[in-house]
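>>> Mind looking at a prediction? Sequence and model below.
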Amino acid sequence: MTAEHSLLVFPVGHYVGERHPEEHHVVRVGLTHQRLTADGFGVWVIAHGSEEIGKGLWTLEAVFDLAEAAGLSGVPDLVATMIESGLLVTVAADRDAACRFAATYRLNPMLVGLGNTDREPDCYQLGLPGLPVAVLDRTAYELWQWSRVAPSLWHTCMVREKVLAGLGERVAAADLVEGLLGDLRELLASGCAFLDLAEQR
C-alpha cells in the first residue's frame, strides 16, 4: 500500500439526481454543479464509507478495492479528477491535516430526528417519520443536530471545547478533531448528512 492509498477520503457535495437524456449524475458543491458518469458516481458513493465500519477509518485503499470489486473502470483517473474538482478530499492521518480539513468544510444535516430509543436512552434515531435510517450515539447526534448552524467543522470542535470546559473537562479543540472525524464518517456512511465548503463569516 502506498502512502497515498493510506490517506483518509471523504466525499464532498449534495447529490441532486441523475439527468436525462444525458445520463449523468449531478452533485452540488457550494454554488457549482458537478457532473459524474455512472462509474464516477459509483466511486463518489463508495467514498462515503460503509455503515459496517461505524466510526472507523476509510481510506483511498478501501475505495480502490471496493471500486475494483464493483467492476468500475478507470478508477485511479476518476479519483484524481474528483480530488481536483473538489468532489473528494483526502486527509492525512495526523492532527494538523485533520484541523485544516475541519476548517475548510462544514456539515449539512439531512433526514429528521426521531428521538432517543427506549432500550438505549443515550442513542438517537434519524430517518423519516416511521422509518428509522440510523441510530447514533450522543456525540454523532450532537454533530448532526448542530451542524447546520456551524460555519465549519472546526467551529463545532471549538464549541465542544467550551461545553466540556463548562463541565470541568479541559480538552483543546484540536484534540477533539479525531473523534469528530469518526462521528462524521458515521453520518456520511448512513446518508444522514453531506459535506460542503465552509461558510465564510
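Arrived safely, thanks for sending.

>>> all contacts plus neighbour counts: C-alpha atoms, from now on.
Will do.

>>> could you pull out the helices for the protein?
Using DSSP state H, the helices of the chain run over 38-46, 60-69, 75-85, 95-104, 138-146, 153-166, 177-189.

>>> Run the chain-centre distance for the first one.
Okay, so that is helix 38-46. On the basis of Cα atoms, centre = their mean, to the nearest Å, helix 38-46 sits 15 Å off its chain's mean C-alpha point.

>>> same thing with the second one?
Taking the mean of its C-alpha atoms, helix 60-69 sits 17 Å from the chain's own mean (Cα atoms, centre = their mean).

>>> same thing with the fifth one?
A distance of 13 Å separates the centroid of the chain from that of helix 138-146, by Cα atoms, centre = their mean.

>>> Distance of A134 relative to L31?
Relative to L31, A134 is positioned 29 Å away (criterion: Cα to Cα, to the nearest Å).

>>> So which of these two has more stuff around it?
Taking other Cα atoms under 10 Å, A134 and L31 do not tie; A134 has more neighbours (20 against 8).

>>> Comparison target, given below:
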Amino acid sequence: MIFPVGHGAGPRASDQYVVRVGGTAEQLSEAEFGVWVCAHQSADLDEVLAVCADADIEDAGQHLDELLRRGLVVQVDDVTAFAQQYRLLPLFIGLGNRPDDPQQFAIGLPGLEPLAVVPATTYELWQWGWVAPSLWAHCEVLGTIGERPQLDVVLDGVSALLSDFVAVLDPVS
C-alpha cells in the first residue's frame, strides 16, 4: 500500500512543480509530479504504475522510487506505524449530507458540483481528522466515543479523500 504525501502547490516554472510537505517546499520535475499525482488514484502500487503508463509517463518506476526516497510517497508496511507518523489535513469545504441520500456527504465549493461524495465515516475523518495529532490518535478518539477504531476503515477513507484531492497527508511533526 502506498500514499502520496504533501499538498501540490502548482508549477514553479515550466518544468518544475512544488509539493509542500510540512513547512518545506519540495521541487519535482514534471515527470515526478505526474507520478505523484498518479499515486493519488490508488493505494495499490501496481495500479499506480498502470495509471502512470496510461498517462504516458516514462520511467514511472524510477520516479516513484525517487519519490519514496524523498518521502513524497510513503509505502505502508506497518499500518500502525504509518498511522502514528501521519495526519490528514482537509482541503475545501464541507457541503453537508446529500438531499437524495442523507448517508452520503459532499465536499467541495459552494455553488459547484461536489469534488467528493463520501460516507459518514469518511466525512468525519475529513472533518475532524486534523484535530487529532495523527491518524492513530483519530482511531483512539473514535474508541473513546464508543465506535470501534478500525484502522482499515480509516485508511480506506484516507485513500478515497486523497483520490478526490480533498485532503492531504502530512507527516506528524
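Sure thing, it's come through. Remember, it's a predicted structure, so these values are computed and weren't measured experimentally.

>>> got a markdown table for the helices of structure 1, with mean neighbour count too?
Below are these laid out as a markdown table (neighbours: other Cα atoms under 10 Å):
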| stretch | mean neighbour count |
| --- | --- |
| helix 38-46 | 21 |
| helix 60-69 | 18 |
| helix 75-85 | 15 |
| helix 95-104 | 17 |
| helix 138-146 | 18 |
| helix 153-166 | 18 |
| helix 177-189 | 22 |
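
>>> will you turn these into JSON lines that also has distance to P129 of structure 1?
Below are those laid out as JSON lines (distance: least, Cα to Cα, whole Å):
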{"stretch": "helix 38-46", "distance to P129 of structure 1": "25"}
{"stretch": "helix 60-69", "distance to P129 of structure 1": "32"}
{"stretch": "helix 75-85", "distance to P129 of structure 1": "35"}
{"stretch": "helix 95-104", "distance to P129 of structure 1": "31"}
{"stretch": "helix 138-146", "distance to P129 of structure 1": "17"}
{"stretch": "helix 153-166", "distance to P129 of structure 1": "27"}
{"stretch": "helix 177-189", "distance to P129 of structure 1": "18"}
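
>>> Among those, which comes closest to R19 of structure 1?
R19 of structure 1 lies closest to helix 38-46 among these, at 11.3 Å (Cα to Cα).

>>> what range in structure 2 does that closest one sit on?
Mapped onto structure 2 using TM-score structural alignment, helix 38-46 of structure 1 covers residues 30-38.

>>> ok, average deviation of the matching stretch from structure 1?
Average distance, stretch 30-38 of structure 2 versus aligned residues of structure 1 after superposition (mean Cα distance after the TM-score superposition for structure 1): 0.7 Å.

>>> Show me how far stretch 146-153 of structure 2 is from its chain's centre.
Put simply, stretch 146-153 of structure 2 sits 19 Å off its chain's centre (Cα atoms, centre = their mean).

>>> OK, contacts around the spatially most central residue of structure 2?
Among the residues of structure 2, the one closest to the centroid is L162, at 3.1 Å (Cα atoms, centre = their mean). Applying Cα atoms under 8 Å, 6 or more residues apart in numbering to L162 of structure 2 gives the contacts 4, 40-41, 168.

>>> And it? What does it align with in structure 1?
Mapped onto structure 1 by TM-score structural alignment, L162 of structure 2 lines up with L188.

>>> quick one: that match and R35 of structure 1, what's the gap?
L188 of structure 1 sits 20 Å away from R35 of structure 1, going by Cα to Cα.

>>> With V177 of structure 1 instead?
The spacing between V177 of structure 1 and R35 of structure 1, counted by Cα to Cα, is 31 Å.

>>> Same check on L197 of structure 1?
Computed as Cα to Cα, the L197 of structure 1 to R35 of structure 1 distance reads 18 Å.

>>> which of the two has more neighbours?
Neighbour count, other Cα under 10 Å: between L197 of structure 1 and R35, L197 has more, with 19 against 16.

>>> For the more buried one, which non-adjacent residue is closest in space?
Y105 (4.5 Å; Cα to Cα, 6 or more residues apart in numbering).

>>> mind listing what the one you found touches?
Contact analysis of Y105 of structure 1 by Cα under 8 Å, 6+ apart lists 152-153, 195-198.

>>> If you map these onto structure 2, which are still there?
Retained in structure 2 by both residues aligned by TM-score structural alignment, their matches' Cα atoms under 8 Å are the following of the contacts of Y105 of structure 1: 152-153, 195-198.

>>> which one of those sits closest to S73 of structure 1?
Of all the kept ones among the contacts of Y105 of structure 1, the one sitting nearest S73 of structure 1 is L195; the distance, using Cα to Cα, is 25.5 Å.
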